[in-house]
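Undergrad: any chance you could fold what I've pasted below:
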Amino acid sequence: MEANVRWESGLTFQVDQEGHRYHIDVPAGEGAPTKGPRPKGLLLAGLGGCTAIDVVSILEKMRVPLDGLEVQVSAEAREEHPKIFTGIHVRYVFRGRNLPLDKLERAVKLSEETYCGVSAMLRPAVPITSEIVVEPPRG
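TA: Here you go, the predicted structure:
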């Protein structure tokens, strides 16, 4: 696995990774457009994507049908440099009818403690908390 990061201008960089091209950037100021997310935001997205893939895969094996899953990842960072995360919270929002809470909890636990490599890399450096929310299907 690798990523190539190339400076474009200002604080905008183009990333080529696994056949995909995207930008990383920093907020340019009030109302100014940016070309992509910030690096630490991508770290949160990586955690959310990693655990979401695990959870859906595990629930498929458990034969738990989902109407939807949204993983919301938020973090607090300290004010001084380096502005590292001081805490990360992962909120799993499951959608479906008659979803078995025990199986949802088991899938999340397996992801967090066994399968998600991103979580395993982050957990020694920053506390990660989580919660499970179950909502009815939309529409």
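
Undergrad: CA only for contacts and neighbour counts going forward, please
TA: Noted.

Undergrad: G117 and G48 touch, don't they?
TA: No - in this structure G117 lies outside contact range of G48 using CA atoms under 8 Å: 11.4 Å.

Undergrad: which of the two has more residues huddled nearby?
TA: Each of G117 and G48 has its neighbours counted (other CA atoms under 10 Å); G48 has more, 22 against 16.

Undergrad: here is a second sequence; please produce its structure as well for comparison:
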Amino acid sequence: MFFTMNENGFQTKLGFDELQISPQEDHGFRPYQLFVSSIVGCSGGVLRKILQKMRVQVDDIHISAQVQRNEEKANRIEKIHLTFMLYGENIPLGKVEKALKITRKNCSMIQSVADSINITEEVEIKDTDLPKSD
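TA: Below is the predicted model of the structure:
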């Protein structure tokens, strides 16, 4: 990856699109947003794949991330709590909990920071009525 500076931060051209990074949210993605997004994207993708291998039918997965930062220490991320909301009919909670443990072990982003950031997970099983988009 190669990044170049611009007036508001940095940018890079990736296979999908150009990525703008800036400490100012109106000029690009903030670094902490990208960091948390990588944790969510990785763990969500791994969980999805594991559930498919376990033959657990899920209509949709939504993930909420609550982030605790420490202002006294460079505003570093100290804790990320992930809530995995799985939508579908008759989703077996026991299998999902097992899949979540396997996910944690196989998500490269979580494993990269496991010794420095407290990452916790929980799962909620929902019926097939998906929430309406705003």
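
Undergrad: TM-score for this pair?
TA: Scored against TM-score structural alignment, normalised by the length of the second structure, the superposed chains reach a TM-score of 0.89; 130 aligned residues with a CA RMSD of 1.6 Å.

Undergrad: got a list of what the residue nearest to the spatial centre of the second structure touches?
TA: By CA atoms, centre = their mean, the second structure has its centre lying nearest to V40, at 0.6 Å. Shown in contact with V40 of the second structure (CA atoms under 8 Å, 6 or more residues apart in numbering): 63, 65, 82.

Undergrad: which of these tops the neighbour count?
TA: Of the contacts of V40 of the second structure, with other CA under 10 Å as the count, L82 tops at 21 neighbours.

Undergrad: these two touch, right, that one and G44?
TA: No - taking CA under 8 Å as the definition, L82 of the second structure is not a contact partner of G44, at 9.9 Å.

Undergrad: give me the common contacts of the two.
TA: I63.

Undergrad: burial of the alignment partner in the first structure of G94 of the second structure, as a residue count?
TA: Matched by TM-score structural alignment, G94 of the second structure corresponds to D102 in the first structure. D102 of the first structure has 8 neighbours, counted by other CA under 10 Å.

Undergrad: which SSE is D102 of the first structure in?
TA: helix 101-110 (DSSP states H and E).

Undergrad: relative to the second structure, what is the average displacement of that helix?
TA: After superposition onto the second structure, helix 101-110 of the first structure lies on average 0.7 Å away from the residues it aligns with, using mean CA distance after the TM-score superposition for the first structure.

Undergrad: other SSEs contacting the next helix or strand after that helix?
TA: Using DSSP H and E, the next helix or strand after helix 101-110 of the first structure towards the C-terminus is helix 117-122. In terms of contacts (3 or more CA pairs under 8 Å, 6 or more residues apart in numbering; DSSP states H and E), helix 117-122 of the first structure is packed against helix 39-61.

Undergrad: now P23 of the second structure: how far from M109 of the second structure?
TA: Distance, P23 of the second structure to M109 of the second structure, using CA to CA, to the nearest Å: 22 Å.

Undergrad: higher neighbour count, those two?
TA: A count of neighbours by other CA under 10 Å puts M109 above the other of P23 of the second structure and M109, at 17 against 14.

Undergrad: what does that one correspond to in the first structure?
TA: M109 of the second structure maps onto V118 of the first structure when the alignment is built from TM-score structural alignment.

Undergrad: quick one: residues contacting its match.
TA: Going by CA under 8 Å, 6+ apart, V118 of the first structure touches 46-47, 50.

Undergrad: ditto for F84 of the second structure
TA: Neighbours of F84 of the second structure in contact, by CA under 8 Å, 6+ apart: 61-64, 121-124.

Undergrad: now swap in G44 of the second structure and tell me
TA: By CA under 8 Å, 6+ apart, the neighbours of G44 of the second structure are 61, 63.

Undergrad: so which of the contacts of V118 of the first structure wins on neighbours?
TA: The residue in these with the most neighbours, by other CA under 10 Å, is L47 (24 neighbours).

Undergrad: that one and P39 of the first structure, how far apart?
TA: Distance from L47 of the first structure to P39 of the first structure, by CA to CA: 13 Å.
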